[in-house]
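**Student:** sequence and predicted structure, then a few things I'm wondering about:
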Amino acid sequence: MKKVDFLIVGTQKSATSALFTQLAKHPKIEMSRQKELHFFDTDIYFKHKKPDYEKYHSYFSDKEKLWGEATPIYAYWEEAPKRIYEYNKKIKLIFILRDPIERAFSQWNMEKNRDTEHLSFSQALREEEQRVKEALPEQHRVYSYKDRGLYSLQIRRLLRFFSKEQILFLCYEDLKNYPILTLNKVTDFLQIEVFESLKFDTVFQTAYKSQLLYSDFLYLKKYFYNDVQEVQHLLGWKCSSWLKRKKNFKVLFYRDYRAYTGGHQVVYDYFSFFKEHPLFEVFIYFSKESCIDATNPWYNDMESRVEVYEPWEYDVLFIAGEDWKMLEDGIENYKTVINLIQGIRHTFPQTKLYKYLQKKAYKIAVSNEVANALCETQKVLSPIVTIENGIDLSNIEAQKEFEVYILGVKNVPLARELAEYFDTKNISFEVTYTKKSLQSIHTLMAKAKISVLLPFHAEGFYLPALEAMQYTDLVVVPDCIGNRTFCKNDFNVIMPPEYDFESLVVAIEKAFCVLNDNERLEEMQKNMTATYRSYSKEKQKKLFYDFLEKNII
């Protein structure tokens, strides 16, 4: 009885169709009338002691040629090697191996196009073990993205029945990049003459609708690492290139930008840090209500803006404030989430933010005070990293035009009270009641001799205090949680004993006295300079990059 002479047994998504098509052109070969007969992986054919091989042979007609068939699941299907051996002990096998990471992604794209897969690649990988249980005691034909790429087990299973001389192991990358040389290996293996003329066709290649995320690459690299080492040992190959592929992380920000705030500015700083890093591509989605004007820190970065918020398509999600509401519940179990926490109010049970503390994410606290408050809630189960905010150390050249500048956006009633007081005392001043751009605020600070700052008490890190030290002669600022690390009374700022009108007036009068005491003024300005220079954005960026290196990259 004439039998099939050789089989292409694997692996799926490794150019088996291209090889099948090419071999069918050889005058000494007859490939089956259709690819993938699925004979040896169909259990029902083997329920009886003697399978119906005549049905299998009906796909061939010319007994003078070599018969060949290609079903790339054979190497993966546990029972197939034994069945093939019992059919033809002298059969030859061709097994094409592909980078298991690329193979898994290619299979997922195929299933996605077939509409048999509804999960993202990230989800499908991490839920595979649970999903494939549906097919037990058999293997799963659709969702086995990772399992099919564990080649060493498949190789050992084949070698249990066939000698190494009966199996030709090919590398997908060789078939793709050196088709003539690789096809000559095939004809030599089958002991037939080489192709007289050769035009190797790649078939069934379709463009992917999405890119392999770097985080998924890293996840699979770890998953396949030991198996790749075993494959190298079994075949004597060098497969290290499978584990060295480089792709950038894709990072997604979200902002609901209605007006300029210092909080938006800090988020933009982290956006800029990502943008400057060579291993990251950064994107931002704005809510439909967002204001896109010159006050928006992203105004000159609109090439990074995306029109659709699709967090599953990114490696890293950077969120702050109430951005959690934009994320699907549970996505943090599959994606890397970085949660910037800028205020103590996150730790107040009555706020909307409090419920997010238990969410899985790297928590970046802008000060030790914020980090300590987070720890004290005993709600945060994720790592907390303290990275203090920094300022731009560039100078603003401006003449002093008035005596006092009041930054009153966060306490308008008290700012108005101080403005009325200065009017009665004929003290020249400027006051800010509404949100303005950072550049505008810095310029007003630079034009004033004294800056009076009115923060919230629960500030996480009160950056204007450092900025005022940089641009103005003296700073008056009440105590708040977020400035205790760097604001020291009578050292680099003047702090009123209480946060009220009378105490502030006393502190401002004290500041005017210091302005007239050159020795004391010089000493305080020296301390102010040393303080703000120790909080540079470069330092902040370095600490953030160290965090990325340790936890993300």
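**Tutor:** Arrived safely. Residues are numbered from 1 along each chain as shown.
**Student:** please count neighbours and contacts with C-alpha atoms only from this point.
**Tutor:** Fine.
**Student:** buried set for stretch 526-543?
**Tutor:** Asn527, Met528, Thr531, Tyr532, Arg533, Tyr535, Ser536, Lys537, Lys539, Gln540, Lys541, Leu543 (16 or more other C-alpha atoms under 10 Å).
**Student:** ok but the last one is inside a helix, no?
**Tutor:** Yes - per DSSP: H, G, I helix; E, B strand; the rest coil, Leu543 lies within a helix segment.
**Student:** and the gap between Gln439 and Val404?
**Tutor:** 18 Å (C-alpha to C-alpha, to the nearest Å).
**Student:** and Gln439, how many residues sit next to it?
**Tutor:** 11 (other C-alpha atoms under 10 Å).
**Student:** typo on my end, Tyr53
**Tutor:** Neighbour tally, Tyr53, other C-alpha under 10 Å: 13.
**Student:** next one: the one 10 residues further on
**Tutor:** The number of residues packed near Lys63 is 12, by other C-alpha under 10 Å.
**Student:** next: Lys209.
**Tutor:** 8.
**Student:** quick check: it is in a strand.
**Tutor:** No - checked against three-state DSSP, Lys209 lies outside a strand; its state is coil.
**Student:** now the residue nearest to it when sequence neighbours are not counted: which helix or strand?
**Tutor:** Nearest residue to Lys209 in three dimensions, chain neighbours excluded: Asn109, at 7.9 Å (C-alpha to C-alpha, 6 or more residues apart in numbering). Following DSSP states H and E, one finds Asn109 within helix 100-114.
**Student:** what is that helix packed up against?
**Tutor:** Packing contacts for helix 100-114, counted by 3 or more C-alpha pairs under 8 Å, 6 or more residues apart in numbering; DSSP states H and E, involve helix 214-235.
**Student:** Met445: what's it in contact with?
**Tutor:** By C-alpha atoms under 8 Å, 6 or more residues apart in numbering, Met445 lies in contact with Tyr405, Ser451, Ala468, Tyr471, Thr472.
**Student:** residues contacting the helix or strand containing Asp174, please?
**Tutor:** Asp174 belongs to helix 172-177 when assigned by DSSP H and E. Applying C-alpha under 8 Å, 6+ apart, the external contacts of helix 172-177 come out as Ser14, Ala15, Ile96, Leu97, Arg98, Asp99, Thr182, Leu183.
**Student:** in which helix or strand does the third one reside?
**Tutor:** What that stands for is Ile96. strand 92-97.
**Student:** chain center to that strand, what's the gap?
**Tutor:** 36 Å (C-alpha atoms, centre = their mean, to the nearest Å).
**Student:** same deal with stretch 211-230?
**Tutor:** 15 Å.
**Student:** go on, stretch 521-534?
**Tutor:** Worked out by C-alpha atoms, centre = their mean, stretch 521-534 lies 40 Å from the chain centre.
**Student:** and here is the other one:
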Amino acid sequence: MLPNFLVIGSSRSGTTSLYHHLGQHPQAYVTPVIEPRFFAFEDSALDFSGPGDQLLRHRVVTRWDDYVDLFTAARGQRAVGEVSPAYLCSAETARRIHRRVPAARILAILRNPVERAISSFCLERLDGFEPEHSLRAAIGKEEARREANWSYVWRYHHRGRYHQHLRRYFDLFPKEQIGVWLYEDWEPDGGQTLLNAVFAFLGLDPDLGATDEVVRLNTTGADRFRTCRLERSEPSEEDLAWLTELYRDDIARLEELLCRDLSHWRRFGGS
């Protein structure tokens, strides 16, 4: 059994909640561990040198046979897949997925790239891995970190260039195989509408999907983010404007690709 759907991102956008809800649906099967990240690191040595990057060695599947083993417990469910947000920003991932499972459906939830960058930076600061005290300083070192073989985790700006990343998927897969939603789609009715849309996209009966854990699963991350906000300086309005400007062209192209208005993303983190 091979996956017929993959949730490719983005990070800090509710993909963990989606993983749990898909796992609760009787017509779906997801891997027993979230984020195997096989297609991002196929046959990779995982020799990254950034702070905490060694943890990837214990969390990532790099061998095809081991990846296939993750799906051996599937028992004829309509939707069989996994959730790995690293797939969105990895340059080689779309090609690898297309080579192995070209009929797979591709799902993404996108968060305002400014908010996502702040949230990712906040998480690394809270975990004690990010040495810089400001997001702007960390982004300023992004290229040097890449050259020093720090992992994708540290590319706060690059990971939010959604049009650049999604374009690779639209170039390889029929557009009807790709479903894209926004993080703010979680907000109305506790995420019910978003989940129903995802279930329908995967051919699942929405009436069989449990949604009672949506708020709790998202609240955990929100509480952690609030805690981090208390422990660091908030980005200045100048820094927010600077970061928003970095994404302006990519957001405009993404609007055209998705045929969706994203003007609220161009207002300092979407406020």
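**Tutor:** Good, I have the coordinates. Keep in mind that this is a model prediction, so the values were computed, not measured.
**Student:** re the thing from before, next SSE after the helix holding Asn109 of the first structure?
**Tutor:** From helix 100-114 of the first structure, the next helix or strand downstream (DSSP H and E) is helix 121-131.
**Student:** count the residues that sit near the aligned partner of Arg160 of the first structure in the second structure.
**Tutor:** Counting by TM-score structural alignment, Arg160 of the first structure lines up with Asp171 in the second structure. Neighbourhood size, Asp171 of the second structure [other C-alpha under 10 Å]: 11.
**Student:** ok, and the closest non-adjacent residue to Thr21 of the first structure?
**Tutor:** Asp201 (7.8 Å).
**Student:** mind listing what that neighbour touches?
**Tutor:** So Asp201 of the first structure contacts Ala18, Thr21, Gln22 (C-alpha under 8 Å, 6+ apart).
**Student:** what of Trp265 of the second structure?
**Tutor:** Counting by C-alpha under 8 Å, 6+ apart, the residues that Trp265 of the second structure touches are Asn112, Pro113, Val114, Thr244, Ile251, Ser271.
**Student:** cool, Leu212 of the first structure as well?
**Tutor:** Leu212 of the first structure is in contact with Phe105, counting by C-alpha under 8 Å, 6+ apart.
**Student:** aligned partner of Pro113 of the second structure in the first structure?
**Tutor:** Per TM-score structural alignment, Pro113 of the second structure is aligned with Pro100.
**Student:** to clarify, my last question referred to Glu245 of the second structure.
**Tutor:** By TM-score structural alignment, Glu245 of the second structure lines up with Lys222.
**Student:** try Leu258 of the second structure
**Tutor:** Using TM-score structural alignment, Leu258 of the second structure sits opposite Leu235 in the first structure.
**Student:** tell me how many other residues crowd that match.
**Tutor:** 13.
**Student:** roughly how far does it sit from Val228 of the first structure?
**Tutor:** For Leu235 of the first structure relative to Val228 of the first structure (C-alpha to C-alpha), the value is 11 Å.
**Student:** same check, this time on Ser106 of the first structure
**Tutor:** Taking C-alpha to C-alpha, one finds Ser106 of the first structure at 18 Å from Val228 of the first structure.
**Student:** wait, a strand at Leu6 of the second structure?
**Tutor:** Yes - remark: Leu6 of the second structure belongs to a strand, assigned using three-state DSSP.
**Student:** from what I can see it touches Ala79, true?
**Tutor:** No - here Leu6 of the second structure lies out of contact with Ala79, judged by C-alpha atoms under 8 Å, at a distance of 9.9 Å.
**Student:** distance of the counterpart of Thr193 of the second structure in the first structure relative to Leu153 of the first structure?
**Tutor:** Matched across to the first structure, Thr193 of the second structure falls on Leu181, judged by TM-score structural alignment. As judged by C-alpha to C-alpha, Leu181 of the first structure and Leu153 of the first structure stand 28 Å apart.
**Student:** cool, and Cys171 of the first structure?
**Tutor:** Taken as C-alpha to C-alpha, the span from Cys171 of the first structure to Leu153 of the first structure is 17 Å.
**Student:** more crowded one of Leu181 and Leu153 of the first structure?
**Tutor:** A side-by-side neighbour count of Leu181 of the first structure and Leu153, using other C-alpha under 10 Å, places Leu153 first with 18 against 11.
**Student:** so who does the more buried one touch?
**Tutor:** Contacts of Leu153 of the first structure (C-alpha under 8 Å, 6+ apart): none.
**Student:** what two of the contacts of Trp265 of the second structure are the furthest from one another?
**Tutor:** Ile251 and Ser271 (15.6 Å; C-alpha to C-alpha).
**Student:** mind checking which of these two has more residues around it?
**Tutor:** Between Ile251 of the second structure and Ser271, counting by other C-alpha under 10 Å, Ile251 is the more crowded of the two (25 against 7).
**Student:** quick one: the more buried one and Leu262 touch, right?
**Tutor:** Yes - using C-alpha under 8 Å, Ile251 of the second structure is in contact with Leu262, at 7.1 Å.
**Student:** Tyr152 of the second structure maps to what in the first structure?
**Tutor:** By TM-score structural alignment, Tyr152 of the second structure lines up with Arg141.
**Student:** count of neighbours near that match?
**Tutor:** Arg141 of the first structure has 13 neighbouring residues, counting by other C-alpha under 10 Å.
**Student:** hang on, it in a strand?
**Tutor:** No - secondary structure of Arg141 of the first structure (three-state DSSP): coil, not part of a strand.
**Student:** where's the residue nearest to Thr21 of the first structure relative to Ile180 of the first structure, distance?
**Tutor:** 11 Å.
**Student:** also Leu340 of the first structure?
**Tutor:** 55 Å.
**Student:** of those two, who's got more company?
**Tutor:** Leu340 (23 against 18).
**Student:** now the angle from the helix or strand hosting the more buried one to helix 214-235?
**Tutor:** Using DSSP H and E, Leu340 of the first structure maps to strand 336-341. On the basis of axes from the mean of the first three to the mean of the last three C-alpha atoms, to 10 degrees, strand 336-341 of the first structure is oriented at 150 degrees to helix 214-235.
**Student:** I am finished for the moment; much appreciated.
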